[in-house]
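Enquirer: build me a model:
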Amino acid sequence: MSTQEQLPGENTPTANSLIEKESKTDDINQIVADALANKTFKDYFLISCLCFLVAFGGFVFGYDTGTISGFVNMTDFIERFGSRGADGVATLSSMRIGLMISIFNIGCALGGLVFAKVGDMKGRRIGLMFSMAIYVAGIAIQISSHDKWYQIMIGRFVTGLSVGIVSVIAPMFIGETSPKAVRGTLVCCFQLCITLGIFIGYCCTYGTKTLSDSRQWRIPLGLCFLWAIFLTVGMLFMPESPRFLVEKKRIEDAKKSIATVNKLSTEDPAVYAELQLIQAGVDREQLAGNASWGELITGKPAIFRRVVMGVCLASLQQLTGINYFFYFATTIFKAVGLEDSFQTSIILGAVNFLSTFVNIWAIERFGRRLCLLVGAAGMFVCLIIYSGIGSKALYGTDSLGNETTNLTTGRAMIFVTCLYIFFFASTWAGGVFCILSETYPLRVRSKAMAVAIGANWLLGFTISLTSSFIINAIHFYYGFVFTGCLAAAFVFIYFCLNETKGLSLEEVDELYAQKILPWKSASWVPPSAQHMASSTGYAKSSQEHLV
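Expert: Now for the predicted structure:
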């Protein structure tokens, strides 16, 4: 069979032929279930390793977050890129810090919205390699800067373009490639790599902070070239997304990809059965016509609702306040009165990384909705305590009227912060990416995820740009802003978010087609494939579909 051929007997799909073909997929589903139900983790080891290579794109993002927090507090960095006052002492103004940190998020938003389509045109693997080429250029711009702070800002914007592409393509790639039984766990590996990157970034800046010259920040930056090489080489061993290959009519390549993922022979009936299921889903989407940006509003079933849900969910992830700690951790804990705030950053990074393993287990054990609800409630309580004791009990005055810092209160704030990060990392961190990767049909997934993740980056830009000013103005009262957002997030999750645990991408479409109430979605049982083919709207003509 040629790689450009369709499956035997398949021509351009029509509504009637598609429904007839879908009527056979109950048996196909049973073949797949029989072949895959008894697989152990050992059987998924290879695809787990391959998906981890894709997820390593998250490490690139996390490493940037972990290093920039330290850079803006390093003596050589301040001397080179700060401005000098009348006393000749160099300082980094709130505006300069805000711009250097936040411009990265603007680059991420544009990268996700504009350049991530490379993954649709050339494939997910090529898209990730392309992103790494941009990433290397951005790091080169930064590391070659001598004393121009705006060169650092430009370089961070360019690296942001790369990370924006990765943030769209990597979770989508993992979601399309991994078996349904372990998809949620493997998608969460993207967040695991983000937290690992943050932790390693904190460790690198801690290790170089005592150096007396530009090696303080140039060594951590230079390591970024190694991360880019690792991800690029890794993509040479990663099979392309079978859904992408089927969409491009590369059927033989899709068979090989499915066989590799499931450690089966290309002639195994389960491989052919899985290929039939993917082909049926792609046929439904192609029958509806090519996706346009307008279809994000008019598409069925409930595409606009899903897009709005994704935008809200991605925005609320930023509004939990997590980057208030990660971008400004070193600055915050200087204010608490600790002698070495770099050490505290490492502690927070370690808690963040280790807690993500809980997320990988919990997301499949308890489902997406429950994890996010528990996480929102836990973070709400932690931030109430953190903000309350920080604003009321941290500072005092001695007998001479001088301001003093209560170190016991400061240590209590660090402990509460660790609890807060545990709740975030074990629930919202990976849960949001997992839900986004499972929510959209193939033909609109790239655009819909780009919009959702773009909203996430824009909120990140706003928070990172303004936080330095707000921290200086209202100090620890800032935490109360995020407690209000967390209360809203809890309500949103309960009333608006559907459970997608254990559902195929096609079954998620049916969930929305039936307008299942979110708080009842966890107990919903998918109907037969024949029923889905006639009810979701994908077996309708393009005109009907968009009405």
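Enquirer: please make it C-alpha for all contacts and neighbour counts, starting now.
Expert: OK.
Enquirer: can you show me the helices along the stretch 351-500 of the chain?
Expert: 368-392, 407-423, 429-439, 442-474, 478-496 (DSSP state H, counting those that start in this stretch).
Enquirer: could you dump those to CSV with distance to Ile251?
Expert: Formatted as CSV, the helices of the stretch 351-500 of the chain follow (distance: least, Cα to Cα, whole Å):
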stretch, distance to Ile251
helix 368-392, 33
helix 407-423, 43
helix 429-439, 23
helix 442-474, 17
helix 478-496, 38
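Enquirer: tell me which of those helices sits nearest to Gln530.
Expert: Gln530 sits nearest to helix 442-474 of all the helices of the stretch 351-500 of the chain, at 19.5 Å, using Cα to Cα.
Enquirer: give me the buried positions along that closest one.
Expert: By neighbour count on 16 or more other Cα atoms under 10 Å, the buried set for helix 442-474 is 442-469, 471.
Enquirer: any idea how far it is from the chain center?
Expert: Centroid separation for helix 442-474 versus its chain: 12 Å, with Cα atoms, centre = their mean, to the nearest Å.
Enquirer: angle of it against helix 368-392?
Expert: Interaxial angle of helix 442-474 relative to helix 368-392 (axes from the mean of the first three to the mean of the last three Cα atoms, to 10 degrees): 10 degrees.
Enquirer: and helix 442-474, what does it pack against?
Expert: helix 94-110, helix 149-177, helix 269-287, helix 295-298, helix 303-319, helix 322-335, helix 429-439 (3 or more Cα pairs under 8 Å, 6 or more residues apart in numbering; DSSP states H and E).
Enquirer: does the shortest one pack against any helices or strands, and if so which?
Expert: Other helices and strands packing on helix 295-298, by 3+ Cα pairs under 8 Å, 6+ apart, are helix 303-319, helix 442-474.
Enquirer: swap in the third one?
Expert: Taking 3+ Cα pairs under 8 Å, 6+ apart as the contact definition, the neighbouring helices and strands of helix 269-287 are helix 15-22, helix 25-36, helix 242-247, helix 251-262, helix 442-474.
Enquirer: please give the structure of this sequence too, so both can be compared:
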Amino acid sequence: MGKPEEAGVVQESPPDEADIAAKEVFGEDALRATEREHALTFFQAVKLYPAAMGWSAFFSLGVIMTAFDPQLLGSLFAEHAFQKDFGYLFEGEYIISAPWQTALSMGNPIGQVVGAVLVGYPMEWWGRRWTFAGCVTLTASFIFMQFFTRSIVVLLVGELIGGLILGTYTTIAPTYASEVCPMAFRGQLTAYINLCFVTGQLLASGVIAGTSKIDNHWAYSAPFAMQWLWPIIILAGMPFAPESPWWLIRQGRLEEAEKSLNRLSSPTIDNKLTLAMMIETDKLEQEMETGTTYLDCFNKSNWRRTEISIGVYATQVFSGIYLVGFAALFFNLIGLDNDKSFDMSVGFLAVGWVSTVLSWVAIAKFGRRRIYNIGLTVMTILMLLIGFLDLAPNYLNRKSISWTQCILLIIWNGVFDISIGPVAYVLFCEVSATKVRTKTIAVATAAQAIVGIVMTVAIPYMINPDQANWRGKVGFFFGGLSVLCLIWSYFRIPETKGRTYEELDLMFERKVKTRAFKNYKIVEIAGGNMHEA
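Expert: Reported below is the predicted structural model:
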């Protein structure tokens, strides 16, 4: 207990006592670096760390490829030339059967399960830089199979094998972004990964909208060929990319880590302090026994962090994001003609792109927890409205209802991309311990992809006219799942805005309650004694 107040004078702890107490937790140089991180504003960070922003964005280009391929394939299911070459006649129209839609769509989610987990090993052995370069080279090779095939079986093999490599980028990109960016724009740069997803989806829909009127194989061969653009750009830049300083520290290569930090920041930054903070965090995690293996993601010191990472990412699928891949087909099946369906799918993703950019402002102003929970609440309501509209009398003859459902789904996508879409990447990068960040992100990605596999199987059967033909009633399905996710997120997602990795380590170690994260103080001095607050 502190001393009582005397005659209206508040007894304050001497400044040097506070410094000493904090140094016991952080170390002198690490404390100075932590204080600098907290003092840095977004615009100051942009000025001082332009290279970190640029290279983080560069490593996220792989995510554009990850998003382009499944969106392309989902749009091709509604393209006449593709339907004719790979489908069969059903009531006078060519369609791709639900089993084949499911099989072809499996490449991406299966790839994320296997690729995300396997890439954790070369990322630890060879680093982020060389692993990324190797994966991009393999992606460029497997595009040949997609481009030249005229057989649905060969296309299936190409999608499955190519998907294994595409699945690695959803682990590489957030890991690198979280390891090179200062706290002031860490949220924006990890959220940028969602923008890359939307960009890939938007480009794929735009390309298909432009080629859908072609009557021969170039209607789908040309979009497949477009995928070579990104490997060319990435491989040209790879020789100049700096390695992650966090990875170099864990390898004991401290001089190289400092050089990497110098390359990522302006010359005015004293990176010896930053290096000291990173080394201190690494030592703290060794003391906490966070470990370095996949099994360590589930030990008692990491389990809560892994659960949050899995939950925020899997909620994206439970809420309905896999409908985006079937947007053109979905719009077509609920009543829009073919051309309007493709146009709407492009508009659908354009709204998502703008929303993701707006999310950067929201993340900086409101943090993570509030945006995630409010966004998910609105999305749940919108999905249920889409379902109820499908119950309207004489539905098939009332185009206004179809258009309303389309507009609601577009609004839903906009809300997703300003809330749980980008914020999920921010959260699983921030809550994971640095020593197992790659593994935690891989586990979360694999878990999300497993749920994605279930949805990839289910959605064609839900919406195809030769199967359940639910149309907008899928809103009830995803709306119901969203309610359950909302309950979980309210009680489990903490606020991580404005916290260094070392501070988050200490807060998780102390088992701080979810809703106490926002205002929790690491050390507080009262009457000369240090205690938790």
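Enquirer: quick one: TM-score?
Expert: Here the TM-score for the pair of chains, by TM-score structural alignment, normalised by the length of the second structure, is 0.88; 499 aligned residues with a Cα RMSD of 2.5 Å.
Enquirer: rewinding a little: could I get the helices and strands packed on helix 269-287 of the first structure as JSON lines with distance to Cys193 of the first structure?
Expert: Shown next, in JSON lines, are those (distance: least, Cα to Cα, whole Å):
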{"stretch": "helix 15-22", "distance to Cys193 of the first structure": "38"}
{"stretch": "helix 25-36", "distance to Cys193 of the first structure": "27"}
{"stretch": "helix 242-247", "distance to Cys193 of the first structure": "24"}
{"stretch": "helix 251-262", "distance to Cys193 of the first structure": "21"}
{"stretch": "helix 442-474", "distance to Cys193 of the first structure": "17"}
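Enquirer: of the helices and strands packed on helix 442-474 of the first structure, which is nearest Val233 of the first structure?
Expert: Nearest to Val233 of the first structure, of these and by Cα to Cα, is helix 149-177 at 15.2 Å.
Enquirer: where in the second structure does that closest one fall?
Expert: Counting by TM-score structural alignment, helix 149-177 of the first structure lines up with residues 152-180 of the second structure.
Enquirer: which ones are touching Val474 of the second structure?
Expert: Val474 of the second structure is in contact with Gly387, Met462, Ile463, counting by Cα atoms under 8 Å, 6 or more residues apart in numbering.
Enquirer: and it, how close does it get to Gln448 of the second structure?
Expert: Counting by Cα to Cα, to the nearest Å, the gap from Val474 of the second structure to Gln448 of the second structure is 20 Å.
Enquirer: with Met53 of the second structure instead?
Expert: From Met53 of the second structure across to Gln448 of the second structure, the span is 27 Å (Cα to Cα).
Enquirer: next one: Thr356 of the second structure
Expert: Distance of Thr356 of the second structure to Gln448 of the second structure, computed by Cα to Cα: 20 Å.
Enquirer: and what of Ala177 of the second structure?
Expert: Relative to Gln448 of the second structure, Ala177 of the second structure is positioned 20 Å away (Cα to Cα).
Enquirer: distance to Arg368 of the first structure for the helices and strands packed on helix 442-474 of the first structure - can I get that in CSV?
Expert: Formatted as CSV, those follow (distance: least, Cα to Cα, whole Å):
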stretch, distance to Arg368 of the first structure
helix 94-110, 25
helix 149-177, 15
helix 269-287, 24
helix 295-298, 23
helix 303-319, 12
helix 322-335, 19
helix 429-439, 6
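Enquirer: and those: which comes nearest Lys209 of the first structure?
Expert: Ranking those by proximity to Lys209 of the first structure (Cα to Cα) places helix 322-335 first, at 12.2 Å.
Enquirer: mind listing what's buried in that closest one?
Expert: Using 16+ other Cα under 10 Å as the test for burial, helix 322-335 of the first structure gives 322-334.
Enquirer: ok, those residues vs Ile360 of the first structure, which is closest?
Expert: When those are compared for distance to Ile360 of the first structure (Cα to Cα), Ile322 wins out at 18.9 Å.
Enquirer: look up how far Phe71 of the first structure lies from the closest one.
Expert: Plainly put, Ile322 of the first structure is 19 Å away from Phe71 of the first structure if you go by Cα to Cα.
Enquirer: show me what Phe423 of the first structure lines up with in the second structure.
Expert: Counting by TM-score structural alignment, the partner of Phe423 of the first structure is Val415.
Enquirer: spatially central residue for the second structure, please.
Expert: For the second structure, Tyr425 is the residue whose C-alpha lies nearest the centre (Cα atoms, centre = their mean; 3.9 Å).
Enquirer: I'd say that residue and Cys196 touch.
Expert: No: distance between Tyr425 of the second structure and Cys196: 11.9 Å, which falls outside the contact criterion (Cα atoms under 8 Å).
Enquirer: circling back: start and end of the match of helix 149-177 of the first structure, how far apart?
Expert: First residue to last in stretch 152-180 of the second structure (Cα to Cα) measures 42 Å.
Enquirer: check stretch 511-531 of the first structure too.
Expert: 12 Å.
Enquirer: ok, now stretch 286-294 of the second structure?
Expert: So stretch 286-294 of the second structure: terminal residues 16 Å apart, Cα to Cα.
Enquirer: run through who's touching that stretch.
Expert: 285, 296-297, 299, 301-302, 433, 435-436, 439-440, 443, 509.
Enquirer: same thing with stretch 419-432 of the first structure?
Expert: Here stretch 419-432 of the first structure has contacts from 187-192, 313-314, 317, 322, 348, 351-353, 355-360, 362-363, 368, 371-372, 374-376, 378-379, 382-383, using Cα under 8 Å, 6+ apart.
Enquirer: the helices and strands packed on helix 295-298 of the first structure: which one's closest to Phe41 of the first structure?
Expert: Nearest of those to Phe41 of the first structure, taken as Cα to Cα: helix 442-474 at 27.3 Å.
Enquirer: among the helices and strands packed on helix 269-287 of the first structure, which comes closest to Val166 of the first structure?
Expert: Evaluated with Cα to Cα, those place helix 442-474 nearest to Val166 of the first structure, the distance being 10.6 Å.
Enquirer: quick one: the helices and strands packed on helix 295-298 of the first structure as CSV, columns for distance to Ser504 of the first structure too.
Expert: Below are those laid out as CSV (distance: least, Cα to Cα, whole Å):
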stretch, distance to Ser504 of the first structure
helix 303-319, 16
helix 442-474, 12
